[in-house]
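*Asks:* Let me see the structure of the following:
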Amino acid sequence: MTRIVLVHGIAQEFKGPETLLADWYPALSDGLALAGSRVARHEVSMAFYGDVFRPSGHRGVGVPEWDASDIHDGLEHELLLQWWESAANAEAGVASPNARARVRSPRLVKQALNALSQSSFFAGLSERLMISSTRQVRRYFTEPEIRKAVQSRVTRQVSEDTQVVVAHSLGSVVAYEALCAGPDLPNMTLVTLGSPLAVRNLVFERLLPRPREGYGRWPAPVKSWTNIADRGDIVALVRELAPLFGERIRDISIHNGAKAHDVGPYLTAQETGQAIATALRGGGADG
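*Replies:* So this is what the prediction gives:
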């Protein structure tokens, strides 16, 4: 019986559903405990899609040996610059790109990668992993078969018992599109964490179904939607979804500490626990 479906974000291709649940379930339980609720492990499932992006037939181990010259023009390049600008605005230790030319070049990309390596979110990640992250976003939006395969992982986990979908980062885009494409799915609550859904040009205009007159569609199965974001989250970029998706969304701002985009602090927050607990009790966003 799956009451909660979890949807992860980028850079999980070398893990698996049980590996991720080993980290997510304790954090989820801590947040629910603060809200006076609990859920059993067998009532939670992970909609895992990381393997869709796992390299195949590569002689090396892990991520291919990409460097700055492998960043594609368009979405990958612009996304990298957006992350850089956001990180510089959020953290004093990250050099600002504002005075630099925005013409695409390996040197500029290298500067962006170096600057992001100083940010709290990307600290410890290699250039290859940062490039891999931008590539996953680009492939999701530009390769229809990838998009379809990833979304199917969400709908496969949803059952008549599902009361809430909790989606982090790119997973919020996946969950949103999957629920929009499934009008016959059971009614449920959607909780998005660190979501980039409202990022103009890079994400919002690329959504399916396409936004109409500047507004995103409301997923038919969703009876209640709570969006939670840390103001220092450099991936979310735009922290409030209600202006683009409707006033029915409840936008909540929280503080996650140094790791603003990490899913752990999002799940352990009382605000997240309360949103999920309310859904499990059968209520809407306002309980």
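*Asks:* CA atoms for contacts and neighbours, from now on please.
*Replies:* OK.
*Asks:* packing partners for the helix or strand hosting residue 79?
*Replies:* Counting by DSSP states H and E, the element that carries residue 79 is helix 75-90. Judged by 3 or more CA pairs under 8 Å, 6 or more residues apart in numbering; DSSP states H and E, helix 75-90 is in contact with helix 106-116, helix 127-142.
*Asks:* Next, format those helices as TSV and append distance to residue 211 and mean neighbour count.
*Replies:* Below are the helices and strands packed on helix 75-90 laid out as TSV (distance: least, CA to CA, whole Å; neighbours: other CA atoms under 10 Å):
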stretch	distance to residue 211	mean neighbour count
helix 106-116	31	19
helix 127-142	15	19
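*Asks:* Using JSON lines, lay out these together with distance to residue 198.
*Replies:* Formatted as JSON lines, these follow (distance: least, CA to CA, whole Å):
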{"stretch": "helix 106-116", "distance to residue 198": "22"}
{"stretch": "helix 127-142", "distance to residue 198": "15"}
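*Asks:* Select, out of those helices, the one closest to residue 63.
*Replies:* helix 127-142 (6.6 Å; CA to CA).
*Asks:* Which positions in the helix or strand following that closest one come out as buried?
*Replies:* Using DSSP H and E, the helix or strand that follows helix 127-142 in sequence is helix 144-157. For helix 144-157, burial by neighbour count (16 or more other CA atoms under 10 Å) applies to 146-147, 150-155, 157.
*Asks:* Closest one to residue 252 out of those residues, please.
*Replies:* For these, the nearest to residue 252 is residue 154 (24.2 Å; CA to CA).
*Asks:* Would you do the same for the sequence below? I want to compare the two.
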Amino acid sequence: MARVVCVHGIGQQVQGEALLLSAWWPALGDGLRRVDAGGTLDASEVAMAFYGDLFRPSGRMLSVDDLPYTAEDVDDPFEQELLGAWWRAAAQSDPGVVPPDAQDTLLATPGSVQAALRALSGSRFFADIALRHMVADLKQVRAYLTDPAVRGAVRRRVIGAIGPDTRVVVAHSLGSVVAYEALCALPGHGVRALVTIGSPLGIRNLVFDRLDPAPTGPRTRARGSWPGGKALTWTNLAGHGDVVALVKDLRPGFGDELRTGLLETGAHAHDATAYLTDALCGRAVAEALA
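*Replies:* Sure, this is the predicted structure:
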């Protein structure tokens, strides 16, 4: 089994494990070089836990009534709330994004949803993402967190990739939620380091409060489970302009032993490789492999 298991994030349904690894493996190597880690990470030591195909509809011929996603498809309260959170975060980090006003806070009407999608399409973060893909990403997050069948199928993919030789799990975006839950479901695992990048794990109500296992304690001070034994090191990295990593510091929800880093990830703030090439990521991986 691989020493390093990677877990991708949202929007990868038309990719594949080999294609994603062709970008992740060199980026991991570059991160290790930033900290002068001895030796190199061989491609055979890295695996991608791929689940994107579970969100890919079966191929079929289109009829005249088939249309891509539009603003009207964002009709679920969870999706509307998450879209609103992305809009507010983008407006705070990108001066080019018009902030929502009070009437758009809850995105309760198709018009306010359209306004949110239009504002995000003009942001640095979502500039290259088509509207239908933005809506599809919202639906992926909702499906994982609210549909037990989807959650189970995705999590089994990650659990199946983690073996007795796995020492590091690097997980991006929604994949960080999956990896966290997978490790919690594997008592006695040998993983030494969990590295989460661009993670939404700290978003209360939408993500944190829906975790499995559920956080314990009073709601305002609830604490999530630690995803391993005392030997596990957890490093969370968040880009300053990463809208998905809305809550940058996960320590209030998971404990002060969690190591937190803030970094610059450039124009494509949520891109996984922008995290993997940073020295903070390289150091977290290198320490566990030493």
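*Asks:* Need the TM-score between these chains.
*Replies:* The TM-score (TM-score structural alignment, normalised by the length of the first structure) is 0.94; 280 aligned residues with a CA RMSD of 1.6 Å.
*Asks:* quick one: which of the buried residues of helix 144-157 of the first structure is nearest residue 98 of the first structure?
*Replies:* residue 147 (33.3 Å).
*Asks:* For the aligned residue in the second structure for that closest one, which non-adjacent residue is closest in space?
*Replies:* By TM-score structural alignment, residue 147 of the first structure lines up with residue 151 in the second structure. Of all residues not flanking residue 151 of the second structure in the chain, residue 144 sits nearest, at 4.8 Å (CA to CA, 6 or more residues apart in numbering).
*Asks:* circling back to that earlier point, could you tell me where the helix holding residue 79 of the first structure falls in the second structure?
*Replies:* With TM-score structural alignment as the criterion, helix 75-90 of the first structure aligns to 78-93.
*Asks:* Check which residues of the matching stretch are buried.
*Replies:* Quick answer for stretch 78-93 of the second structure (16+ other CA under 10 Å): 78-91, 93.
*Asks:* from the middle of its chain, how far away would it be?
*Replies:* Average the C-alpha atoms of stretch 78-93 of the second structure, do the same for its chain, and the two points are 15 Å apart (CA atoms, centre = their mean, to the nearest Å).
*Asks:* Also stretch 141-161 of the second structure?
*Replies:* The answer for stretch 141-161 of the second structure is 13 Å, by CA atoms, centre = their mean.
*Asks:* Run through the residues that contact the residue most central in space within the second structure.
*Replies:* Residue closest to the average C-alpha location in the second structure (CA atoms, centre = their mean): residue 173, at 0.8 Å. Taking CA atoms under 8 Å, 6 or more residues apart in numbering, we find residue 173 of the second structure in contact with 8-10, 196-200, 244-245.
*Asks:* What does it correspond to in the first structure?
*Replies:* Residue 173 of the second structure maps onto residue 169 in the first structure, by TM-score structural alignment.
*Asks:* Residue 132 of the second structure too?
*Replies:* Match for residue 132 of the second structure (TM-score structural alignment): residue 128.
*Asks:* wait, its match sits on residue 69?
*Replies:* No: under the criterion of CA atoms under 8 Å, residue 128 of the first structure makes no contact with residue 69, lying 11.2 Å away.
*Asks:* Pipe the contacts of residue 173 of the second structure into TSV and attach neighbour count per row.
*Replies:* Putting the contacts of residue 173 of the second structure into TSV (neighbours: other CA atoms under 10 Å) gives the following:
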residue	neighbour count
8	25
9	27
10	18
196	28
197	30
198	30
199	29
200	26
244	24
245	27
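*Asks:* Now tabulate these in a markdown table and tack on distance to residue 52 of the second structure.
*Replies:* What follows is these, written out as a markdown table (distance: CA to CA, whole Å):
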| residue | distance to residue 52 of the second structure |
| --- | --- |
| 8 | 8 |
| 9 | 8 |
| 10 | 8 |
| 196 | 18 |
| 197 | 18 |
| 198 | 17 |
| 199 | 17 |
| 200 | 18 |
| 244 | 18 |
| 245 | 20 |
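*Asks:* So which of those are in strands?
*Replies:* 196-197 (DSSP state E).
*Asks:* What about the contacts of residue 173 of the second structure, which are in helices?
*Replies:* Per DSSP state H, helices hold no members of those.
*Asks:* what about the residue mapped onto residue 54 of the second structure from the first structure, which SS state?
*Replies:* Residue 54 of the second structure maps onto residue 52 in the first structure, with residues paired by TM-score structural alignment. Three-state assignment for residue 52 of the first structure (DSSP: H, G, I helix; E, B strand; the rest coil): helix.
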